[in-house]
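Student: Sequence first, then the predicted structure:
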Amino acid sequence: MLKVEHIVKRYAEHTALDDVSIHVKKGKVFGLLGPNGAGKTTLIRIINRITAPDSGKVIFDGHDFCADDVRKIGYLPEERGLYKKMKVGEQALYLARLKGMSSQDAKAELTKWFEKFEIMPWWHKKLEELSKGMQQKVQFITTVVHRPPLLIFDEPFSGFDPVNAELLKREILQLRDEGHTIIYSTHNMASVEDVCDDIALINKSRVVLSGSVIDVKRQFSDGTFEIKAQGTREQVESLARQLKNVEVHEVLPSMNDVFLQTITSGTNN
């Protein structure tokens, strides 16, 4: 779906991207990982044609990326950019029209999303009247409403409570299952395994690691696994006897149950 090949971007004496290449597969979630300042946002801005690289190229769906392709991208920036004085529904309609939707289609699709996210009562409110979490829901909706083939989310869970973060994660995975290609940029590694199919890790302006999540885990695995089981003492001890190469690490009583945490080593058992 998207190929970024040998991108270099410099600002004065600072090199933001140094010969960066990534390949994003169609219909997958691609994790763009790395610490703050690594170059992730600069790369995303190049993909969105917000800025241009000094060298290298972007290939979109088999051809050199051009201005018309921007309509096929939905971009949720880390720094949210909605107009605080505008009414929520009016603003959402405006942004959907900018992406090429008719007024009728935009209203119908936005209504579905607003009802799904339970923010329909705020349609006629000004954005500044909404909580930060609700504002971020609106921003997410305006990013995906035109159903673009490529979606780019830069730190999408930032500022969300756990319940709404889980809601957003489910929606991202649903969009993937519907055939959308997704780039998910984050410096938080905790959610990567649940969301991403493939990853690239950028550090100090260079790609230092890339591949499928499964292959990367295998590459760095030492064959040690942690197993947690809960039940009566007899049930848990019976389970431990059935496993091979098991070392009982800790047994913790919890109410009427026993919680057994075991460490097992070996790649097959």
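Tutor: All right, it came through fine. Numbers count the residues shown, from 1 in each chain.

Student: Only C-alpha atoms from now on, for both contacts and neighbour counts.
Tutor: Noted.

Student: Enumerate every residue touching the residue nearest the centre of the chain.
Tutor: With distances taken as Cα atoms, centre = their mean, the residue of the chain nearest its centroid is Y184 (3.1 Å). Residues near Y184 by Cα atoms under 8 Å, 6 or more residues apart in numbering: V29, F30, G31, L32, I152, F153, D154, E155, P156, C196.

Student: Could you export these as CSV, including distance to S21, neighbour count and secondary structure?
Tutor: As requested, the contacts of Y184 are exported to CSV (distance: Cα to Cα, whole Å; neighbours: other Cα atoms under 10 Å; DSSP: H, G, I helix; E, B strand; the rest coil):
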residue, distance to S21, neighbour count, secondary structure
V29, 17, 26, strand
F30, 13, 27, strand
G31, 14, 29, strand
L32, 12, 27, strand
I152, 17, 23, strand
F153, 19, 22, strand
D154, 18, 22, strand
E155, 21, 17, coil
P156, 23, 22, coil
C196, 18, 20, coil
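
Student: Now do the helices in the stretch 151-269 of the chain.
Tutor: Listed in chain order, the helices of the stretch 151-269 of the chain (DSSP state H, counting those that start in this stretch) span 162-177, 192-195, 213-220, 233-242.

Student: Mind putting those helices into JSON lines with distance to K132 and mean neighbour count?
Tutor: Below are the helices of the stretch 151-269 of the chain laid out as JSON lines (distance: least, Cα to Cα, whole Å; neighbours: other Cα atoms under 10 Å):
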{"stretch": "helix 162-177", "distance to K132": "12", "mean neighbour count": "15"}
{"stretch": "helix 192-195", "distance to K132": "23", "mean neighbour count": "16"}
{"stretch": "helix 213-220", "distance to K132": "32", "mean neighbour count": "12"}
{"stretch": "helix 233-242", "distance to K132": "45", "mean neighbour count": "14"}
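
Student: can you tell which of those helices is closest to G39?
Tutor: The minimum distance between G39 and the helices of the stretch 151-269 of the chain falls on helix 192-195, with 18.2 Å, by Cα to Cα.

Student: mind checking how far the closest one is from the chain centre?
Tutor: Distance of helix 192-195 from its chain centroid, counting by Cα atoms, centre = their mean, to the nearest Å, is 8 Å.

Student: Which helix or strand contains the nearest residue to A96 once chain neighbours are set aside?
Tutor: Residue nearest to A96 in three dimensions, not counting chain neighbours: A106, with 6.0 Å by Cα to Cα, 6 or more residues apart in numbering. In this assignment (DSSP states H and E), A106 forms part of helix 103-116.

Student: Past that helix, which element shows up next along the chain?
Tutor: Following helix 103-116 in sequence, per DSSP H and E, is helix 132-144.

Student: from what I can see the residue nearest to A96 touches L93, true?
Tutor: Yes. At 6.2 Å, A106 counts as touching L93 under the criterion of Cα atoms under 8 Å.

Student: let's bring in a second one:
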Amino acid sequence: MAGLTRRFGDRVALDGVSFSVEPGQMFGFVGPNGAGKTTTMRIIMGVLAPDAGEVRWNGAPLSFGVRSRFGYMPEERGLYPKMRVHRQLSYMAALHGVEDPDGAATRWIERLGLTERAEDRVEQLSLGNQQRVQLAAALVHEPELLVLDEPFSGLDPVGVDVLSGVLLDYARTGVPVVFSSHQLDLVERLCEAVAIIKDGRLVASGTVEDLRGPGQKVVKEVIERPTLTDLFREAVK
């Protein structure tokens, strides 16, 4: 993406945000509340339009057809609470034109440890299991890009491990995975690259190793190997 700018009235939500994500890369997008993370993700998915700048995929501007091949997990979860888990995921797969929607639903239910809850209504599930269903909904059509807004929010350690494993495995197939999170230790453990945003402006971007390495310019004090938390605290001062 290049030069994304977006205003809401007098408030500048994004101010010239630019970064790129490589194939198969786990990419963490971090920043304080209200920094512009969700706005950026909504622009990527076409939910919002930028006032300036553009998002490109494989060097070309995004179209509706290309975006339909992306997977999105919004911050405001978008499940149908009365639908049963398997039926819901099969329905989502069918909307994306999956040839065998029931089979696709079953595969992701098994992969995310939901087999025993497949016939439960979503509203009957714990928040953690609802989170797993929401991720399955983003994955059920085998997307070419995953965009996830706070996917680990509210999960217990077992849920975090399950989702982490699924995302890492999926990225290994060559699919870029972009996710926001306030759990910086988790971002540092999972991600090859990160972008740090504050007040709608990108303040640091690059591989975790480059940002933490000897030539990094984010942390001014002398720290031999700053953690992502160190970088974040310095960047958002």
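Tutor: It's in. Just so you know, these numbers come straight off a predicted model, no measurement behind them.

Student: TM-score for this pair?
Tutor: Once the chains are laid over each other, their TM-score by TM-score structural alignment, normalised by the length of structure 2 reads 0.89; 220 aligned residues with a Cα RMSD of 1.5 Å.

Student: coming back round to it: could the helices of the stretch 151-269 of structure 1 be laid out in CSV, adding distance to Y11 of structure 1?
Tutor: Shown next, in CSV, are these (distance: least, Cα to Cα, whole Å):
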stretch, distance to Y11 of structure 1
helix 162-177, 33
helix 192-195, 30
helix 213-220, 32
helix 233-242, 58
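
Student: Count the neighbours of the residue mapped onto G65 of structure 2 from structure 1 for me.
Tutor: When structure 1 is aligned by TM-score structural alignment, G65 of structure 2 is paired with D68. When neighbours are defined as other Cα atoms under 10 Å, D68 of structure 1 has 7 of them.

Student: Kindly report the same for the one 5 residues further on.
Tutor: One way to gauge burial is a neighbour count; for I73 of structure 1, by other Cα under 10 Å, it gives 21.

Student: Could you find the closest non-adjacent residue to it?
Tutor: In space, I73 of structure 1 is closest to L150, 4.9 Å off (Cα to Cα, 6+ apart).

Student: if I line the two up, what does that neighbour land on in structure 2?
Tutor: Match for L150 of structure 1 (TM-score structural alignment): L145.

Student: Can you tell me how far the residue nearest to I73 of structure 1 is from V70 of structure 1?
Tutor: 10 Å (Cα to Cα, to the nearest Å).

Student: same check, this time on T142 of structure 1
Tutor: T142 of structure 1 is 15 Å from V70 of structure 1, by Cα to Cα.

Student: These two: who's more crowded?
Tutor: The neighbour count for T142 of structure 1 versus V70, taken as other Cα under 10 Å, is higher for T142 (25 against 17).

Student: Would you check that that one makes contact with A92?
Tutor: Yes. In this structure, T142 of structure 1 is within contact of A92 by Cα under 8 Å, at 5.9 Å.

Student: Stretch 2-19 of structure 2 corresponds to what range in structure 1?
Tutor: Going by TM-score structural alignment: stretch 2-19 of structure 2 matches residues 5-22.

Student: Counting neighbours, which bits of the matching stretch end up buried?
Tutor: Residues of stretch 5-22 of structure 1 classed as buried by neighbour count (16 or more other Cα atoms under 10 Å): E5, H6, I7, V8, K9, A16, L17, D18, V20, S21, I22.

Student: tell me the SS of the third one?
Tutor: In three-state terms, and counting by DSSP: H, G, I helix; E, B strand; the rest coil, I7 of structure 1 is strand.

Student: Contacts only, for it.
Tutor: So I7 of structure 1 contacts L17, D18, D19, V20, S21, P53, D54, S55, G56, K57 (Cα under 8 Å, 6+ apart).

Student: Give the equivalent position in structure 2 for the residue nearest to the centre of structure 1.
Tutor: Looks like Y184 of structure 1 aligns to F179 there (TM-score structural alignment).

Student: Kindly provide the distance from its match to R6 of structure 2.
Tutor: 20 Å.

Student: swap in V194 of structure 2?
Tutor: 21 Å.

Student: Test my guess that P74 of structure 2 contacts F152.
Tutor: No. Assessed by Cα under 8 Å, P74 of structure 2 is found out of contact with F152, at 12.0 Å.

Student: More neighbours: those two, which one.
Tutor: Here P74 of structure 2 and F152 are compared on neighbour count by other Cα under 10 Å; more neighbours surround F152, at 23 against 19.

Student: who touches that one in this structure?
Tutor: Applying Cα under 8 Å, 6+ apart, the residues near F152 of structure 2 are Q131, V160, L163, S181.

Student: These into a markdown table, with extra columns for distance to A171 of structure 2?
Tutor: Output for those, formatted as a markdown table (distance: Cα to Cα, whole Å):
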| residue | distance to A171 of structure 2 |
| --- | --- |
| Q131 | 19 |
| V160 | 16 |
| L163 | 12 |
| S181 | 17 |
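
Student: Can you list which of those residues carry over to structure 1?
Tutor: Contacts from those that recur in structure 1, judged by both residues aligned by TM-score structural alignment, their matches' Cα atoms under 8 Å, are V160, L163.

Student: still on that earlier bit, ok, the residue nearest to I73 of structure 1 - contacts?
Tutor: With Cα under 8 Å, 6+ apart, L150 of structure 1 has these contacts: K72, I73, G74, H180, T181, I182, I183.

Student: what's the matching residue for V122 of structure 2 over in structure 1?
Tutor: In structure 1, V122 of structure 2 lands on L127 (TM-score structural alignment).

Student: which residue packs closest to that match, ignoring adjacent ones?
Tutor: K84 (4.7 Å).

Student: what's the answer for W108 of structure 2, then?
Tutor: Using Cα to Cα, 6+ apart, the closest residue to W108 of structure 2 is A136 (5.8 Å).

Student: Hmm, L112 and the one you found touching each other?
Tutor: Yes. Between A136 of structure 2 and L112 there is a contact under Cα under 8 Å: 7.4 Å.

Student: Give me the more crowded residue out of these two.
Tutor: Between A136 of structure 2 and L112, counted using other Cα under 10 Å, the more crowded position is A136 (29 against 18).

Student: Could I get the contacting residues of the aligned residue in structure 1 for that one?
Tutor: Superposed on structure 1 with TM-score structural alignment, A136 of structure 2 falls opposite I141. By Cα under 8 Å, 6+ apart, the contact list for I141 of structure 1 reads L110, W113, F114.

Student: how close does I141 of structure 1 sit to F160 of structure 1?
Tutor: 15 Å.
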